[in-house]
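Undergrad: here is a sequence with its predicted model. Questions after.
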Amino acid sequence: MKIAFIVNNFPVLSQTFILNQITGLIEKGNEVDIYANPSHELKVHADVNNFNLMKRTYYFHTTSKNPFVNLLKSLRLILENSLKYPKFLYCLVKGFQHAKEASLPIWMLPYIAAPFLPAKNYDIIHCHFGPNGIKGILLKKLGLIQGKLITSFHGYDITYYLEKSGKNPYEDLFEIGDLFLPISEHWKNKLIELGCNENKIIVHRMGVDCRKFSFTPRYPSDDGQVQIVTIARLVEKKGVEYGIRAIAKLAKTNHKIEYNIIGDGPLMGYLQERIKQLGVENTVKLLGWKQQDEVVEILNNSHILLAPSVTSKDGDQEGIPVVLMEAMAMGLPVVSTQHSGIPELVKDAITGFLAPERDVDALAERLNYLIEHSEDWLKMGEAGCRYVEEHYNINKLNEDLFNIYKMIA
């Protein structure tokens, strides 16, 4: 099959769930192209190079903060591409009304359209995140791309994005799109509530390559040190501040805790300051982003994974954090929150513990239980590993995804 992926940015260290889909489909002999905004991350996962994905990637033109510069670049793109592809100007004229329907400034049309010249034909156009589904519909209306259009919904696209829009921006997408793949039952119910036809919805979860995250039994260290880890982009919805506060509460009486936070983001400076204010610089370490093999090594040396996700003040929510799947596949007991689709993965008191959002005392209590009951680590780890292998194994999920493609192509 010939498949187009339309995603936000590529490559991105924090979005292994998209990378694993792409590489899995290539391994099955499919031809895959990627359309994305440029990523400015310096590190990339090894599979980006192993599968030569940069040669398969086409970038949308980047915008400037200066509106005058944007307009000039837009005019230049129109002129250059109209000379090469005479139909391009006709597409843009036809697209003015469609851009308005998609709440897109008219000057942005050439930025989005140019990578699809000449017009492309695919069996499947798979858009990750709702706004890219809207973009896919626009490109189809312009006649620049053909194929069955599938949209995966993850979290921010049906929380924060909806609130920011002030209305339902997906009415056209729900009408024209061929299939919708929310990553949880939680988000399936939200799509139905928004007016999406239930017959066009299939829950398709994100997953992990269980071959890369092998099970290791967890036992206490000889020196009694307990290694707790969080792996997350440092933004509000990841709830990292509450994890730090819970660890600070425990550290007052337990000096054998080490808490490593893997990730980067806009809250890095703020969290560094919080760590100083709480006096836990020797206990809590912000280590920045790591590549997937480095993440595996850190998880191998950890005892408990903490994922204290919250609903941010602007309404943004998680889907189901992939790092929870990775940790459970490797046998770590986990502590997370009753947030979004997380309870569909983490079975409370069986594979780990769940606490209410933003409840520092509850997080500390559940962490403390695991620290004091290391005899439960193995049982929880085995239960978590089994559940991930059964429901979140990327190889099984990619087989399911390919069958979904064949069903509608």
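TA: The structure has been received and is ready for your questions.
Undergrad: going forward, measure contacts between C-alpha atoms and count neighbours the same way
TA: Fine.
Undergrad: and T337, how close does it get to L324?
TA: 11 Å (Cα to Cα, to the nearest Å).
Undergrad: shared neighbours, the two?
TA: Taking Cα atoms under 8 Å, 6 or more residues apart in numbering as the criterion, T337 and L324 both touch A307.
Undergrad: T230 touches H303, doesn't it?
TA: No - using Cα atoms under 8 Å, T230 is not in contact with H303; the gap is 11.4 Å.
Undergrad: so what's the residue count around A307?
TA: 24 (other Cα atoms under 10 Å).
Undergrad: what sits against the nearest residue to it once chain neighbours are set aside?
TA: Of all residues not flanking A307 in the chain, S336 sits nearest, at 4.7 Å (Cα to Cα, 6 or more residues apart in numbering). Residues in contact with S336 (Cα under 8 Å, 6+ apart) are L306, A307, P308, S309, I342, V346, G352, F353, L354, A355, L363.
Undergrad: also this one, for the comparison:
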Amino acid sequence: MKKRKPLKIAVVVGVFPSVSEAFITNQLRFLVKSGHHVDILATRHLDLDNPLCSSEAYNSLKTKARELSKTSLLSKSYFQRLFKAFSILLKFRSSIHLLKAFNVFKYGSDALNFNVFFKTYYKYYFNIYNYDVVHIHYGDNAVHLDSLINNFKKSIVVTFHGYDAHKFEKSFYNLLSQRKDITITVNTNFTKSKVEKLGFDTFQINILPVGLDTNIFNPEKKDSKFDNINILFVGRLIELKGPILAIKIVEKILEARDNVILNIIGDGPMFSECESYIEINNLTDRIHLLGSKSQSDIKYHMKNSDIFLFPGIVDGQGNSEAQGLVIQEAQAMQLPVVTSNVGGISDGLIDKKTGFIVEESNVDTFVSKIVWLMDNPSIRKEMGEAGRQFVVRNYDSSILGEKLLDIYYDSLKN
């Protein structure tokens, strides 16, 4: 770990805590452990009573989290606003922006009821707290913070995760893309190409995948010897993840083999469709819908599986998987992966060494690769070990955390 000057960092998210954003939590824990001052700012919802906060990962962070919302500031009663305003003034009494907000001659009653004060406090929030770096997760979140960004002249880092790069038109990002002093991070080359099409310059964009704690996702001995080959699918049950396709692939394998089990972990709008297909085609003995599971449960199923299947597709809206962190989690647990060549998935494994990359929706090829792995346990073992090494070298949170810090310090030099 490099020795550098500690930074004061605001990490801006939409919701905190969020079970689907463990990769951000890993990043936060690394920054804190590295000696930096970190504030977590939730722009949509702060839920510190969430059971997640009782876990070690989140419990250590919740004292650093607070809400960043103009509406929450203005919706308080007069006496609450009075108390809040003076507590802020005591802390930041040298802020010229805040003192000017009490100019009754200029603002009249809006000064007396603290409307101007809290609008000013929100608008100059990043300046008032004197951050070195403001790191905003999700591009659309950054757009909604436009006034704060425009008033902050130090380092702004914006991370695009995938949906934010293909859900919105180029015009949505017009103002943000004009800021050439903003640093962008993306998880894969695929997301980079999407962000470039939105108007951001190549020189602004850094590829920084989301990572995992390989000490947590660490392979252990299976609980017992299983007679069946256990195939695992983990993901939200939506079209682009390909859950129905996963079922059809295993259904075809079952036409010739009777020693296969598919466990599907995840919930979502396609749950009922998957359930109906399994029941109608008499697959309930061999294909199990397990619903949403905790990280420890997912790790347990990975430990006791033989092959990880992730047949992602391009959905009806043209969306596809930007990275698919679960693919790296599976490899960290020494599972060979069979996945598709859509979106940014191919960046996250080594074809024919840690798994197989298959043409999108090609059921026959998926079947042939899985059957070949079933028949070659020594190759499964080799691929699993190679996958673990690949993820430890390229996706461990501590390694990616150091790369993030490099990005922070470089952005401060510009």
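TA: Sure thing, it's come through. Owing to the predicted nature of the structure, the values given are computational and were not obtained by experimental measurement.
Undergrad: on that earlier part again, relative to I342 of the first structure, how far out is the residue nearest to A307 of the first structure?
TA: 8 Å.
Undergrad: show me where the stretch 1-150 of the second structure has helices.
TA: Taking DSSP state H, counting those that start in this stretch, the helices of the stretch 1-150 of the second structure run over residues 22-33, 56-59, 70-74, 78-91, 96-100, 104-107, 109-112, 115-123, 125-128, 139-144, 146-150.
Undergrad: elements contacting the third one?
TA: Counting by 3 or more Cα pairs under 8 Å, 6 or more residues apart in numbering; DSSP states H and E, the packing neighbours recorded for helix 70-74 of the second structure are helix 115-123.
Undergrad: equivalent analysis for the first one, please.
TA: Helices and strands in packing contact with helix 22-33 of the second structure are listed as strand 37-46, helix 56-59, helix 397-413; criterion 3+ Cα pairs under 8 Å, 6+ apart.
Undergrad: residues near N282 of the second structure, how many?
TA: When neighbours are counted by other Cα under 10 Å, N282 of the second structure registers 12.
Undergrad: list the buried residues of stretch 275-295 of the first structure.
TA: Residues I275, V280, T283, V284, K285, L286, G288, W289, K290, Q292, V295 are the ones in stretch 275-295 of the first structure that count as buried (16 or more other Cα atoms under 10 Å).
Undergrad: nearest to L117 of the first structure among those residues?
TA: The shortest approach to L117 of the first structure among those belongs to Q292, at 34.3 Å (Cα to Cα).
Undergrad: give the aligned equivalent of that closest one in the second structure.
TA: Under the alignment (TM-score structural alignment), Q292 of the first structure pairs with Q295 in the second structure.
Undergrad: now do the same for Q277 of the first structure: its match in the second structure.
TA: Matched by TM-score structural alignment, Q277 of the first structure corresponds to I280 in the second structure.
Undergrad: got it, and L324 of the first structure?
TA: Per TM-score structural alignment, L324 of the first structure is aligned with I327.
Undergrad: residues contacting that match?
TA: With the criterion set at Cα under 8 Å, 6+ apart, I327 of the second structure makes contact with F308, F310, V337, G348, L349.
Undergrad: what's the fourth one in contact with, if anything?
TA: It stands for G348 of the second structure. Per Cα under 8 Å, 6+ apart, neighbours of G348 of the second structure: Q323, G324, I327, Q328.
Undergrad: what range in the second structure does the helix or strand hosting the residue nearest to A307 of the first structure sit on?
TA: Secondary structure from DSSP states H and E places S336 of the first structure in strand 334-337. Aligning strand 334-337 of the first structure against the second structure (TM-score structural alignment) gives residues 337-340.
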